[in-house]
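# mind folding the following:
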Amino acid sequence: MKTIFSPLQQKHQGQFEFYNGAVVEGYENTSRASFILSRIEEVGLGPILDPQPQSLDVARRIHKPAYVDFLESAWRLWREAGRPGTALPYAWPARGRYKDIAPEPIDALLGLYSIDTSTGFVEGTWEAIKASQDSALTAADLISEGEQACFALCRPPGHHAGTDFNGGYCFLNNAAIAAQRLLDAGASRVTILDIDYHHGNGTQEIFYERADVQVISLHADPRNEYPYFAGYADEQGSGKGEGFNLNIPLPEGTDWPQWDSALEFALGNVRQFGPDVVIVSLGVDTFEGDPISRFQLSHRHFPLIGGRLASLATKTLFVLEGGYAVEDVGINVAGVLSGYEDAMRR
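Here you go, the predicted structure:
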């Protein structure tokens, strides 16, 4: 299996976030990608390739163009305002109580286009965002050209980014952009199967009224976990998209039998939809040792997940999302990918 990754994705580094009432170093850091790359090489998964340079055309269709422009200019505006450190929001518009305007100060823009304080900008953030989406698009193109499966090692991740907002370490929605690219290349239906611990609220929002992309997510119950305001079972899509969005919220402490049962239910819905390609939003923060999550999957379960996904016998694009136990994230990501490869060879 080919892995797509650019060293430019490591330029998003040294950022801070607010967590548990304190300013802390960002949990989404460069060591995540380093451990994954090292493990992929160790197990001999396949070649690691640089992405092809890509335009922002697809991103500007998935996201509002003004939002993409903001991402590209945020760090420059922050520095022009004379600010040091990480560019983080501190003020947000109240829902339904603000004018439809485009404010000029960077502090206002940070709040306008964000949902939390985890997604800060530093000097290399835009280069990393752009390279991350390039990795997703390059991997999608390889799938369209005939590859059975590819892994887009997307860092920063993407599934919390919606049409015009960032959050949860996510800026551009890499999986959504890849899905649109696959449709443009001739796929008639695409499924995004999100197995991250946290609900992919951005992915849901982007495709909520569409019938050509099925979005399925199994995740921690949002009554108790981020992103709190989306991911409930009664959110099933609307308009043309009604019935094409499936959320499977799970309780704190979910163990393998319970999680595996939810996955099998999700896979049954994928088979019923019959996609040409499945995009797996691959989060491994379901791991029992993850510092910000509360599920109980162990190392031995991640190859089993790969085997379950291979049972779909559908072209599969893996797109990295979360997982923050950095010394274990490489083991778990490579476990899923190797488990998939092993099952496909049988």
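# every contact and neighbour count from this point should use C-alpha atoms.
Noted.
# which residues touch the helix or strand hosting residue 205?
Assigned by DSSP states H and E, residue 205 belongs to helix 201-207. Outside helix 201-207, the residues that touch it by Cα atoms under 8 Å, 6 or more residues apart in numbering are 62, 158-163, 173, 175-176, 213-215, 227, 230-231, 241, 245.
# now the other sequence, so there's something to compare against:
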Amino acid sequence: MKIFHHPDQALHAPTHEFHNGALAPHAEVPGRIANILAALGPTQQPGDAGIDPIHAVHSPAYCAMLRDVPRLWREAGRAGEAIPYAFPVVGRRPLSLTRVDALLGAHAMDSVTPVTPDTWAATYGSAQAALAATRAVLAGERAAFALCRPPGHHAGPDYCGGYCYLNHAAIAAQSARDAGVARVAILDIDYHHGNGTQDIFWRRGDVFYASLHADPATDFPFYWGHADEHGEGDGFGTTRNLPLPRGTDGAAFRAAQDRALKAIADFDPGLLIVSFGADTWEGDPISAFRIATGDYRGIASDIAAFGWPTAIIMEGGYAVDALGTNVAAFLSGF
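So this is what the prediction gives:
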């Protein structure tokens, strides 16, 4: 299997997040990617496909914010990473904003996703890895893996959140559509619901989004991922959410995934994107499923059995020391 990774992904290194009422050490650390690389061996550096595939998903104004906020933060005399504190939850509309706090809050959904001077380079490199993996699959590879970091599935068309800045899975899916694939499916098997991916394709009938995740009644992102969310307009019926209770083990997860895979089969995609998060592992520090390392091969094998060309995009997973072993176990199922 071809594996793509960009060295700039290690540059993004926020120190803190504002979580549960206090500043806490940031859980999404560069060591995540180092541990995975040590377990997987050689990777390929992706070429640069440019900004256009990113702008096909994310607004230019939002991308400019990710690039400009670190400079504006310093010019405002601020130290550390840029963390928003005010959010336009009602009456959100285009405004010409100059204060950095207003600009940042207009494009964010939480206070756990700081923007650092290296955020843009890292997430841009991840987007290029996702695009390279997708191109490899469209060129005939059975499956390819994009080792993306920071993750992406919480990022919406013009907002960041949940440690995510660019939605690499959505960028990959849109690039496949632009390359002529009539129908693309995304299977999201991270512990948390991929609200950004759902939001991007909510009204689209050409991209099917299926997600298995912790019940948002108890877990982040809370406001998306409920079972009664099905899409709107042309996209009605192309969103399928399967929220699961805390404590879900490998067998229960595979049973739920089987329902998602059958729904995807009915959609008959020409390409599958898998948003894979290893934060479903039983020892993850911010999650509460009971999936063992030995379960991951079977979970992946169930997906591979359907025979779809598959681009696998790395999402979450915060038990750093076990991350590489869990990712390797999953990829072995392909």
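# one step back: how close does the helix or strand following the helix holding residue 205 of the first structure sit to the second structure?
As assigned by DSSP H and E, the chain's next helix or strand after helix 201-207 of the first structure is strand 213-220. The superposed strand 213-220 of the first structure is, by mean Cα distance after the TM-score superposition for the first structure, a mean 0.4 Å from where its aligned residues fall in the second structure.
# how about the contacts made by the equivalent of residue 325 of the second structure over in the first structure?
By TM-score structural alignment, residue 325 of the second structure lines up with residue 331 in the first structure. Going by Cα under 8 Å, 6+ apart, residue 331 of the first structure touches 36, 39, 299.
# ok, residue 189 of the first structure to residue 62 of the first structure distance?
Noted for residue 189 of the first structure: a distance of 16 Å to residue 62 of the first structure, by Cα to Cα, to the nearest Å.
# please say which of those two ends up with more neighbours.
Legend: neighbour count by other Cα atoms under 10 Å for residue 189 of the first structure and residue 62, higher for residue 62 (23 against 18).
# give the aligned equivalent of that one in the second structure.
Residue 62 of the first structure maps onto residue 57 in the second structure, by TM-score structural alignment.
# same question for residue 256 of the first structure.
Residue 256 of the first structure maps onto residue 250 in the second structure, by TM-score structural alignment.
# which one is its match nearest to, not counting chain neighbours?
Leaving aside its chain neighbours, residue 250 of the second structure sits nearest to residue 291 (4.8 Å; criterion: Cα to Cα, 6 or more residues apart in numbering).
# now do the contacts for the one you found.
248, 249, 250, 280, 281, 282.
# quick one: which of those residues is nearest to residue 121 of the second structure?
The shortest approach to residue 121 of the second structure among those belongs to residue 280, at 27.5 Å (Cα to Cα).
# that older thread, mean shift between the helix holding residue 205 of the first structure and the second structure?
By mean Cα distance after the TM-score superposition for the first structure, the fitted helix 201-207 of the first structure averages 0.2 Å away from its aligned residues in the second structure.
# which part of the first structure matches the host helix or strand of residue 298 of the second structure?
Using DSSP H and E, residue 298 of the second structure sits in helix 295-304. Aligned by TM-score structural alignment, helix 295-304 of the second structure falls on residues 301-310 of the first structure.
# check the mean deviation of the matching stretch from the second structure.
Mean for stretch 301-310 of the first structure is 0.9 Å (mean Cα distance after the TM-score superposition for the first structure).
# in that stretch, which residues are buried?
Neighbour counts over stretch 301-310 of the first structure (16 or more other Cα atoms under 10 Å) mark 301, 302, 303, 304, 305, 306, 307, 308, 309, 310 as buried.
# for stretch 181-200 of the second structure, same thing?
Neighbour counts over stretch 181-200 of the second structure (16+ other Cα under 10 Å) mark 181, 183-200 as buried.
# repeat for stretch 4-21 of the first structure
Under the neighbour-count criterion of 16+ other Cα under 10 Å, stretch 4-21 of the first structure has 4-6, 8-18 buried.
# any idea how far the spatially closest residue to residue 161 of the first structure that is not a sequence neighbour is from residue 154 of the first structure?
Once flanking residues are discounted, residue 161 of the first structure sits nearest to residue 202: 4.5 Å by Cα to Cα, 6+ apart. Distance of residue 202 of the first structure to residue 154 of the first structure, given as Cα to Cα: 16 Å.
# helix, strand or coil for residue 317 of the first structure?
Three-state assignment for residue 317 of the first structure (DSSP: H, G, I helix; E, B strand; the rest coil): strand.
# what does residue 175 of the first structure align to in the second structure?
Checking TM-score structural alignment: residue 175 of the first structure goes with residue 169.
# helix, strand or coil for that match?
Using three-state DSSP, the structure places residue 169 of the second structure in helix.
# next, count neighbours for residue 82 of the first structure.
Taking other Cα under 10 Å as the criterion, the count of residues near residue 82 of the first structure is 8.
# what does it align to in the second structure?
Using TM-score structural alignment, residue 82 of the first structure lines up with residue 77 in the second structure.
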